[in-house]
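**Q** Below is the sequence, then the predicted model.
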Amino acid sequence: MVVRTSLPDAVRAEVDASLSEVDAELTRRYPGDPGSRRPVHTVYVPADAFARDTVASWGRRALEALDEHAPDAASFARVLGLPDDLAGPVHDRVRAKLEREPVEDLRIDFEDGYGPRPDGEEDAAAERAAELIGAAAADGTAPPFAGIRMKCMESAVRARGIRTLDIFLTRLLEAGGLPRGLVLTLPKVTYPAQVEAMVRLCSEFERATGLPEGRIGFEIQIETTQAILGADGRATVARLIDAAAGRATGLHYGTFDYSASCGVAAAYQSMDHPVADHAKAVMQVAAAGTGVRLSDGSTNVLPVGPTRKVHEAWRLHYGLVRRSLARAYYQGWDMHPGHLPTRYAAVYAFYREGLDSAAARLAAYVDRVGGDVMDEPATAKALSGYLLRGLDCGAVDLSEAVAATGLDRTRLDALSGRGPAAAAGGAGGS
């Protein structure tokens, strides 16, 4: 059969040529998610409180909280409202996680949690942080991701922040090199020029030390209203990502600084306040397709004191984490060891309760089997990404995912867009 067309080949060639720059721009700006493992949380520890045993101590203290306030699966499930079929699996996996890998992402804080110190004291703390992270990376006890939050690029603290960054990275190199999971956080960003300054610092450090260009990336913390809407009325977040020139790895929402900058009273500053939802929706749209990942903030309600108070704080934290997950904010900040049980309980319940449905839909997509939902390639990518995130954090075992989908890890990686490096356990961050 001869198929007739009307458009000359020259027209199609001209259209291709006219869109070549757009094609290149789309590829550059929207490479898609890197597909590597991402942490479910970031643990925030002031630099003066960071010690060699910090990660192990957080795990131990979290287990002690469980033993004291919810010593078995049934009691933990009652506190959080977990259904019976999830109570045992979630409880057991939470305990195993706290014993094996209590912290996925550690951020040693030299900003608000540390405050102004004499230069000599902060110099020493930056060197010490690098030495401890380097030693942990060398002996295999480091969390998958770790780094520092430096002081911001505002004039009052800029020089101090740059010096701390330089000392930390220099000492890390001397201690054995930059760990694969190194993550740096730039706080209180208001203008793209501040991101451009961070890019220059990273580039100049690479040049001075012989590192490959682009080796050092960083997260941008969104804590000011100007980071969402500029003085000229333009949305700022996309401009911040562009200013990072491919080095931005994440956008992290700062709950309390941002809320305060909007005039929200202290009692109402929370991850679920309308101003928080607006900021994160803007961040999410700006980051979509760019490979820059979004993290929610934290709650300052700590699970401490009598059991009644601990349970109230646990229910609050669990609900906030579940709310974030449903909104595709797959990471958040934890401020206290007592937050770890509910962080992992919320994450594990989220991935386990949807395992069968996601696996069935993915298997049907691969087999092109009809059903009550007709999924498209983008949805299949999302379904496989969901399963892989569950695998990465320990919510789901590979054997479970394979049995439920009929797909091996290679097929899951391919459907999600993960490359060979990611499939081998590649770290996110810089």
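**A** Perfect, I can see it now.

**Q** From now on I want contacts and neighbour counts done on CA atoms only, so please keep to that.
**A** Will do.

**Q** all strands for the stretch 1-150 of the chain, in order.
**A** Using DSSP state E, counting those that start in this stretch, the strands assigned to the stretch 1-150 of the chain run over residues 41-46, 105-109, 145-149.

**Q** Which other helices and strands does the longest one contact?
**A** Spelled out, that is strand 41-46. Judged by 3 or more CA pairs under 8 Å, 6 or more residues apart in numbering; DSSP states H and E, strand 41-46 is in contact with strand 105-109, strand 332-334.

**Q** how much does the helix or strand that the shortest one is followed by deviate in direction from strand 41-46?
**A** Using DSSP states H and E, the next helix or strand after strand 332-334 towards the C-terminus is helix 340-353. Between helix 340-353 and strand 41-46, the angle formed by their directions is 170 degrees, by axes from the mean of the first three to the mean of the last three CA atoms, to 10 degrees.

**Q** Quick one: distance of helix 340-353 to the chain centre.
**A** 16 Å (CA atoms, centre = their mean, to the nearest Å).

**Q** likewise stretch 164-171?
**A** Distance, stretch centre to chain centre, for stretch 164-171: 23 Å (CA atoms, centre = their mean).

**Q** neighbouring contacts of it?
**A** With contacts defined as CA atoms under 8 Å, 6 or more residues apart in numbering, stretch 164-171 is touched by Glu122, Asp123, Ala126, Glu127, Ala129, Ala130, Glu131, Met150, Leu178, Phe205.

**Q** If we use 10 Å, what do you get?
**A** The contact list for stretch 164-171, computed with CA atoms under 10 Å, 6 or more residues apart in numbering, reads 110, 119, 122-131, 134, 147-151, 159-162, 172, 175, 177-178, 182, 184, 201-202, 205, 209, 216.

**Q** ok, and here's another one to check against it:
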Amino acid sequence: MGQHRTVATTFDEALKERIGASLADVDADLARRYPGDPGTRQPVHTVYVPADAFAADTVRSWGDQALAALDAHAPDAAALAAVLGIPDGLAGLVYERVRAKLGREPVEDLRIDFEDGYGPRPDAEEDAAAARAARLVARAYENGTAAPYMGIRMKCMEAAVRDRGIRTLDIFLTGLMEAGGLPAGLVLTLPKVTYAEQVTAMVRLAEEFEKARGLAAGRIRFEIQIETTQAVLGADGRATVARMIDAAGGRATSLHYGTFDYSASCGVGAAQQSPDHPVADHAKAVMQVAAAGTGVRLSDGSTNVLPVGPTRQVHDAWRLHHGLVRRALERAYYQGWDMHPGHLPTRYAAVYAFYREGLAQAAERLTAYMQRVGGSVLDEPATARALSGYLLRGLDCGAIDSAEVTGPTGLARADLDLLAGRAG
């Protein structure tokens, strides 16, 4: 009793060392290419505002307009639940939290648009708009009125607009540096990417700016917008998006699906262009597999059906948007675009209901996993990682509170981060 019994083996230590040496390059490549979750908050949406429409009060204005839309078209929980089909047991708390969110933090991620939403302008006009955007963003972070994430979408790397896009990026970044430095929540978007070499060019711009301004290498990161067929499938039949992630050299933060440009490039008619069209599902499935494990996150696209006009028309648009957001969440696209203040109530209603309705089951399964006790589902480490990630996303956006997780599970935020494999 208590004595260690030696077991018979055949492989010697030298063999294991040779195997390890032969796989050293593979180990290093896996660690570089697939670092896992970055450990940071992912916003639930990105709001796009044309550069000429962006103002110091844009974030607050969007929240106020969203609250006004609720007051006009769904003044209480029962009214919103009836429109969206939110279960009675969730309706009151979801409605309460949506209104609180719109008052506290209506926009999680804001992109000042110098591309399609802005269009071609005289150089002097775009120069002034880029400099103004930098001043307003710097001031917003200084006075505490900024969204958690803010930045610009420049024009793309195609020949016709390349120089203009680079100049706007330069003016914006330089303006931020002159105003005190790059804010922690800075996000840049590179649109209409077709070749990995365009991503490499963006990396080179970031490198040169960092060197010129004495910034740490890798400080400037960016999103890649997937809105061309060439970004998904190259001329050689290979998945281009995976090569784009690799070309970014660790600077890519996310892949954003562009609903309308991509749909149009596939020949989809205007009336059928939507995030739930089969061509959209295919593109996003390729993006999802390419990004898995890399630390690069995904964002769904948008609907162009706006909740404006009489109440019946607003309700129809709300139902459509709510359904698309819910569908995306179920498919693990945890972020999307919102194009109008009236989309905010249904964005947060769908997100909050999604996390609240699964809270009890997720907590129960995670507790059973941690305690190694029997339950109705036998979960493995990968599922525990997914359960933890689910709870963390709910916490990040305000759908659930820390006490609602720690109470039933005994797990603090740091415990969830560890289980979820978050690097931060």
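**A** Looks like it came in fine. Note that the structure is a prediction, hence the values are computed from the model and not measured.

**Q** Got a TM-score for the pair?
**A** Put the two chains on top of each other and the TM-score (TM-score structural alignment, normalised by the length of structure 2) is 0.98; 420 aligned residues with a CA RMSD of 0.7 Å.

**Q** Go through the contacts of stretch 164-171 of structure 1 and flag which are in helices.
**A** Residues of those located in helices (DSSP state H): 119, 122-131, 134, 159-162, 172, 201-202, 205, 209.

**Q** The counterpart of Ala160 of structure 2 in structure 1: neighbouring residues, count only.
**A** Under the alignment (TM-score structural alignment), Ala160 of structure 2 pairs with Ala156 of structure 1. Ala156 of structure 1: 10 surrounding residues under other CA atoms under 10 Å.

**Q** Confirm Ala156 of structure 1 sits in a helix?
**A** No: counting by DSSP: H, G, I helix; E, B strand; the rest coil, Ala156 of structure 1 falls outside a helix, being coil.

**Q** and it, how far is that from Asp367 of structure 1?
**A** Ala156 of structure 1 is 60 Å from Asp367 of structure 1, where distance means CA to CA, to the nearest Å.

**Q** re earlier: make a PyMOL selection of whichever of the contacts of stretch 164-171 of structure 1 turn out to be buried.
**A** Those of those that count as buried under 16 or more other CA atoms under 10 Å are selected in PyMOL with:
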select buried, resi 110+122+123+125+126+127+128+129+130+131+134+147+148+149+150+151+160+161+162+172+175+178+182+184+201+202+205+216
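
**Q** Okay, and Leu294 of structure 1 sits in which element?
**A** Per DSSP H and E: Leu294 of structure 1 is located in strand 293-295.

**Q** against structure 2, where does that strand fall?
**A** Under TM-score structural alignment, the match for strand 293-295 of structure 1 is residues 297-299.

**Q** now swap in stretch 202-210 of structure 1 and tell me
**A** Following TM-score structural alignment, the aligned partner range for stretch 202-210 of structure 1 in structure 2 is 206-214.

**Q** picking up where we left off before, any chance of the strands of the stretch 1-150 of structure 1 in CSV with distance to Tyr330 of structure 1 as columns?
**A** Formatted as CSV, the strands of the stretch 1-150 of structure 1 follow (distance: least, CA to CA, whole Å):
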stretch, distance to Tyr330 of structure 1
strand 41-46, 8
strand 105-109, 13
strand 145-149, 15
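
**Q** Out of these, which is closest to Leu316 of structure 1?
**A** Evaluated with CA to CA, the strands of the stretch 1-150 of structure 1 place strand 41-46 nearest to Leu316 of structure 1, the distance being 16.5 Å.

**Q** what range in structure 2 does that closest one sit on?
**A** Going by TM-score structural alignment: strand 41-46 of structure 1 matches residues 45-50.

**Q** So which residues lie in contact with the matching stretch, not counting its own?
**A** 54-55, 58-59, 62, 107-119, 149-150, 152-153, 256, 299-302, 325, 334-341, 343-344, 347-348.

**Q** what about 6 Å?
**A** Asp109, Leu110, Arg111, Ile112, Asp113, Gly117, Tyr118, Gln335, Gly336, Trp337, Asp338 (CA atoms under 6 Å, 6 or more residues apart in numbering).

**Q** That stretch vs structure 1, mean deviation?
**A** Following superposition, stretch 45-50 of structure 2 is found to deviate from structure 1 by 0.2 Å on average (mean CA distance after the TM-score superposition for structure 1).

**Q** ok now that stretch, how far from the chain's centre?
**A** 12 Å.

**Q** wait, what's in contact with the residue nearest in space to the middle of structure 1?
**A** In structure 1, the C-alpha closest to the average C-alpha coordinate belongs to Gln331, at a distance of 4.4 Å (CA atoms, centre = their mean). Gln331 of structure 1 makes contact with Val40, His41, Ser295 under the criterion CA under 6 Å, 6+ apart.

**Q** Same check on Gln230 of structure 2?
**A** Going by CA under 6 Å, 6+ apart, the list of residues near Gln230 of structure 2 reads Thr194.

**Q** Could you report the separation of the equivalent of it over in structure 1 from Gly246 of structure 1?
**A** Counting by TM-score structural alignment, Gln230 of structure 2 lines up with Gln226 in structure 1. According to CA to CA, Gln226 of structure 1 stands 21 Å off from Gly246 of structure 1.

**Q** where's the residue mapped onto Asp170 of structure 2 from structure 1, which helix or strand?
**A** The alignment partner of Asp170 of structure 2 in structure 1, by TM-score structural alignment, is Asp166. If you go by DSSP H and E, Asp166 of structure 1 is part of helix 158-174.

**Q** who's in contact with Asp397 of structure 1?
**A** Leu391.
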